[in-house]
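Based on what follows, work out the 3D shape:
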Amino acid sequence: MFEKLKRHLERWERGERLDDRALEELEAEFETWLDTELGDIAHQADAGQGEAALGRLTRLNAFASAAATQRPSLANVVGAKAAAFRAALQSIGLSLGAAEFSITLGVPVALSVTLSFRVTPAGEAKPESAK
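Next comes the predicted model:
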């Protein structure tokens, strides 16, 4: 499923620009693909693989943002999926023990995710909530 989109992602990671054909194929399945990928990422984090899930979310975020800058209609899809990106990030944050997380969507397309962790200096006791 979504083999063409996965190939476009791999090509983009190798530095190739998304051509018109690739963007048309992305546009046809982008929303469904994002739903599937974000759901899979959340499940991966829920299964205790937060680091791998964070890597996948970062990769997906970068690709979606790059595609949306070339095809403005995709920016609307990314914006509509902000809640799904947030849910995936929340699962990752819980898996990794993050103190807090945030997601910001900017215009034209800038999806930013942040995880924050509490750091306890050596020799100090961890707060009860962090144990």
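
use CA for all of it now, contacts and neighbours both
Will do.

which residues of the protein fall in strands?
Per DSSP state E, the chain carries strands over the ranges 100-106, 110-116.

quick one: contacts for Ala22?
With CA atoms under 8 Å, 6 or more residues apart in numbering as the criterion, the residues that contact Ala22 are Leu5, His8.

Can you tell me, leaving aside adjacent residues, what's nearest to Asp35?
Counting by CA to CA, 6 or more residues apart in numbering, the nearest residue to Asp35 once its immediate chain neighbours are dropped is Ala84, at 7.2 Å.

Please list all residues in contact with that neighbour.
By CA under 8 Å, 6+ apart, the contact list for Ala84 reads Asp35, Leu38, Gly39.

Go through these and name the one nearest Lys4.
Checking the contacts of Ala84 against Lys4 with CA to CA, the nearest one is Asp35 at 16.2 Å.

How many residues are close by that closest one?
Neighbour count for Asp35, taken as other CA atoms under 10 Å: 14.

Could you also give me the structure for this next sequence, so I can compare it with the first?
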Amino acid sequence: MIERVSRQVQQPVSAAAQRARQGAGFQGLLQQELQKAAPAPEVAFSKHAMSRAEERGIEITPSLMDQIRGSMVRAQAKGATNILAMDSEKAFIINVPNAKVITAITQDEMKDSVFTNIDGAVFL
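So this is what the prediction gives:
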């Protein structure tokens, strides 16, 4: 009777469990899953946003693009579709599903502005 119970308890081991036992461990599995994940989409500026940024003296640097992309990814994880991404000097309205910056605003213009049709705000 003891033999029967011990045979029933032993069940086939999943492939993930086998890899973990072979030394891949949690960290290895996590890295594999992260590599499978889609990279963050590239952010594009609409013609309107580019002209507004130029008019308002907002410099679009690689660092700023990384901040905007990060804001967009965080907002997407929460289900937001149109966000206001801002810091103390500038703000951007971003359409998250299309990964497109709709407009750019400076600090002076933020004072009198009312932002509509957004469902989230993210600080850069």
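
Superposed, how do the two chains score by TM?
Here the superposed chains carry a TM-score of 0.24, computed using TM-score structural alignment, normalised by the length of structure 2; 59 aligned residues with a CA RMSD of 5.2 Å.

Tell me how far the nearest residue to Val77 of structure 1 once chain neighbours are set aside lies from Ala67 of structure 1.
Leaving out its chain neighbours, the residue that sits closest to Val77 of structure 1 by CA to CA, 6+ apart is Glu31, at 6.1 Å. For Glu31 of structure 1, the distance to Ala67 of structure 1 under the criterion CA to CA, to the nearest Å works out to 13 Å.

Counting neighbours, go ahead and name the busier of those two.
Neighbour comparison, Glu31 of structure 1 and Ala67: the larger count goes to Ala67, with 25 against 16 (by other CA under 10 Å).

Let me have the contacts of Ala84 of structure 1 in JSON lines, adding distance to Ala22 of structure 1 as columns.
As requested, the contacts of Ala84 of structure 1 are arranged in JSON lines below (distance: CA to CA, whole Å):
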{"residue": "Asp35", "distance to Ala22 of structure 1": "19"}
{"residue": "Leu38", "distance to Ala22 of structure 1": "21"}
{"residue": "Gly39", "distance to Ala22 of structure 1": "23"}
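
Can you tell me which of these is nearest Glu24 of structure 1?
For the contacts of Ala84 of structure 1, the residue nearest Glu24 of structure 1 by CA to CA is Asp35; the value is 18.2 Å.

any chance you could map the helices in structure 1?
Using DSSP state H, the helices assigned to structure 1 run over residues 3-13, 20-46, 50-70, 72-80, 82-96.

what does stretch 18-30 of structure 2 contact?
Residues from elsewhere that reach stretch 18-30 of structure 2, judged by CA under 8 Å, 6+ apart: Ala16.

before we move on, which element is Ser51 of structure 2 in?
Here Ser51 of structure 2, judged by DSSP states H and E, is contained in helix 47-55.

counting contacts, what elements does that helix pack onto?
strand 100-106 (3 or more CA pairs under 8 Å, 6 or more residues apart in numbering; DSSP states H and E).

Including distance to Ser116 of structure 1, could the helices of structure 1 go into JSON lines?
As requested, the helices of structure 1 are exported to JSON lines (distance: least, CA to CA, whole Å):
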{"stretch": "helix 3-13", "distance to Ser116 of structure 1": "27"}
{"stretch": "helix 20-46", "distance to Ser116 of structure 1": "16"}
{"stretch": "helix 50-70", "distance to Ser116 of structure 1": "13"}
{"stretch": "helix 72-80", "distance to Ser116 of structure 1": "23"}
{"stretch": "helix 82-96", "distance to Ser116 of structure 1": "9"}
